[in-house]
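Engineer: my questions concern the predicted model and sequence given below.
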Amino acid sequence: MTDKSEYKDSFRCGYVAVLGRPNVGKSTLMNHILGQKVSITSRKPQTTRHRVLGIYTDDDAQILFVDTPGIHRKEARSINRYMNRAASSSMADVDVLLFVVDGTQWTDDDELVLEKLSHAKGKKVLFVNKVDKLADKEEVLPHIAHITEQCDFDAVFPGSALRGHNLDELTKTLKQWLPEGDLFYPEDYITDRSERFMAAELIREKLMRSLGEEIPYSSTVEIEQFKFNDKGILTISGLILVERSGQKAIIIGKGGQRLKQIGRDARIEMEELFDSKVFLELWVKVKDGWADDERALKSLGYDDYR
């Protein structure tokens, strides 16, 4: 643990829950502030399935960002219920609730998050993301007024998570609302997640980005081996689970080319993340109904929302 005496007397440390419906840019926002990818991203909704802690530390504060799955009304399967529980439980015992919305788009899922926020304790911040993509910037103020009429926010920031617009001011404000206290984690930590977890998430990210609309939601990744050899080469064996044999064939692709590309893309990022040469092996296995089986979900790590 780093000695707090290295920092200012008014050093602050606390939790910020990053909340919103699926695909509004929560993970992108956290990654940009951290300056490193901790949560995976894609253009598809529900990319984030777990609560992921991102740790930001500077001379003034340590902000513990809790990146959450997107909250959504439709709970068709057990995995959807898990994601909603993981996100909702993150609202308790945090210092700041950061609500992220996508420009002027507004859906029933946004309304659901706002309902939950109105009953939650703690400072509340609204971040209107992707304003750089709006054709008519004048639409932003009426949209903000509509949201703030329904919930009392302590601060509002329009900006862009991808471009980094207004994130410095957002970070300064978040730090002011954290309680004074020591570091919770050493200053060089960026997440509390294990390297095995990060490896599985990187593989799943490449799946999300390379496949169609249905298959990513029927797939998950389990790391069966994560081991350095005596030459310092990291061997990772990843098992991709799907629900039907047809999905398996699509992921493998003609002559195994799609699976090879997924592996190549994941390996490149792994070598940078783990600062090591990586030997990555991937297999695809059919496990019927895994996404709607509570026991299977727990065995795959989908049980950390409590």
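Structural biologist: Sure thing, it's come through. Numbering: from 1, shown residues only.

Engineer: CA only for contacts and neighbour counts going forward, please
Structural biologist: Fine.

Engineer: which residues in the stretch 151-300 of the chain form strands?
Structural biologist: 155-158, 220-228, 234-242, 278-286 (DSSP state E, counting those that start in this stretch).

Engineer: okay, pairing it with this:
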Amino acid sequence: GKSSLMNLLVQEKVSIVTAKPQTTRRRVLGIVSRDEGQIVFVDAPGVLNASEGLNRFLSQEAADVIEQSDVLMAVLSVDMKSKEMAEKIIQLVDESKKPWFAVITKTDLKDLERRVDVIKELCAKHKSCFGVVAVSTKETNGQKALREEILKLAGLHLPITPEPLYDVDLFTPHSMKEVVTEIIRERCFEILHHELPYQIAVRVQKYDESDETLPKIYAEILVAKASHKPILVGKGGATIKQIGIESRKSIEEVVGNQVFLSLEVSVRDNWTENKKLMKELGYVVE
């Protein structure tokens, strides 16, 4: 999906990747800097229609990203539930009056090849669509060429600026605490998948780098109901231990050295409707 594509383009892990849909919570920025210039990709939450709580925040995040971007990339998966869903996304980006192109994902899925042509035909009806690329982030063959094709398309309509928006050595402007938060949340979804409710959040309470050889990270996983806590903890603490081990390994890949990671699970009743707590977690709804 969108997040796998983001990581492919940036060549670093910046977005949460999981088989569970609608897991991107806030906009995630990934930076590609080359001699020709700099492209900042923004992975936004999927499009939702909502007026309350967390879903309202997700909906507003998606709308803000569309409004603030120079070029839009519509990510259309061949396994969408219906043709109408693809049409809705195409209509949304087209109505923005901004140049846009489409990337068709999951083209490796068997028996769905015909849908690639259907999506291409839908895009061809709109003059503001200036390109369509079909990709599979799971198939390694040809990924380099596909990445180059997408980067070339993305750069066609970007404005010329006197200097890069971000330091050319950065692949994301997000703090390490934010990156760690997303890694832990990804591992929760990956390990539990269907068992795990959407209403979980991760908060890094402390990121201690006083010992450069072994940074210490203390994080809290929040659930919205008491009945959800045993799912995360597991029998004899086995599940939370597995989440911790796999999260730590992923964090170490990003930071380039060993880390100490401590996880605890806390119940915050209906936190997705608690504006104060949502603000503390970074889900601000004005």
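Structural biologist: Arrived safely, thanks for sending. Quick caveat: nothing in here was measured; it's all calculated off a predicted structure.

Engineer: got a TM-score for the pair?
Structural biologist: The TM-score (TM-score structural alignment, normalised by the length of structure 2) is 0.90; 280 aligned residues with a C-alpha RMSD of 2.1 Å.

Engineer: tell me the most buried of the strands of the stretch 151-300 of structure 1?
Structural biologist: Of all the strands of the stretch 151-300 of structure 1, strand 234-242 has the most neighbours on average by mean count of other C-alpha atoms under 10 Å, namely a mean of 20.

Engineer: pull up the aligned stretch in structure 2 for it.
Structural biologist: With TM-score structural alignment applied, strand 234-242 of structure 1 matches the range 215-223 in structure 2.

Engineer: got a list of contacts for the matching stretch?
Structural biologist: The set of residues that contact stretch 215-223 of structure 2 without belonging to it, under C-alpha atoms under 8 Å, 6 or more residues apart in numbering, is 199-209, 229, 258-269, 271.

Engineer: same check on stretch 147-161 of structure 2?
Structural biologist: Outside of stretch 147-161 of structure 2, the residues that reach it under the criterion C-alpha under 8 Å, 6+ apart are 8-9, 39, 70-71, 73, 99, 101, 131, 133.

Engineer: same question, stretch 28-39 of structure 2
Structural biologist: 6-7, 9-10, 14-15, 40-44, 154-155, 164-165, 168-174.

Engineer: now do that stretch: which range of structure 1 does it align onto?
Structural biologist: Counting by TM-score structural alignment, stretch 28-39 of structure 2 sits on residues 52-63 of structure 1.

Engineer: centre of the chain to stretch 97-106 of structure 2, how far?
Structural biologist: On the basis of C-alpha atoms, centre = their mean, to the nearest Å, the separation between the geometric centre of stretch 97-106 of structure 2 and that of its chain is 17 Å.

Engineer: what span of structure 1 is it aligned with?
Structural biologist: Following TM-score structural alignment, the aligned partner range for stretch 97-106 of structure 2 in structure 1 is 121-130.

Engineer: mind jotting down where the helices sit in structure 1?
Structural biologist: 26-34, 78-89, 108-118, 140-150, 167-176, 195-210, 245-252, 257-274, 294-299 (DSSP state H).

Engineer: name the residues that touch the second one?
Structural biologist: Residues outside helix 78-89 of structure 1 that contact it (C-alpha under 8 Å, 6+ apart) are 19, 49-51, 68-72, 74-75, 116, 291-294, 297, 302-306.

Engineer: buried subset of these, written for ChimeraX?
Structural biologist: Those of the contacts of helix 78-89 of structure 1 that meet the burial criterion (16 or more other C-alpha atoms under 10 Å) are gathered into one ChimeraX selection, given here:
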select :19,49,50,51,68,69,70,71,72,291,292,294,297,302,303,305
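
Engineer: show me the contacts of helix 78-89 of structure 1 that map onto strands.
Structural biologist: Cross-referencing the contacts of helix 78-89 of structure 1 against strands under DSSP state E gives residue 19.

Engineer: next, count neighbours for whatever residue of structure 1 lines up with residue 76 of structure 2.
Structural biologist: Structural alignment (TM-score structural alignment) places residue 76 of structure 2 against residue 101 in structure 1. Taking other C-alpha atoms under 10 Å as the criterion, the count of residues near residue 101 of structure 1 is 25.

Engineer: I am finished for the moment; much appreciated.
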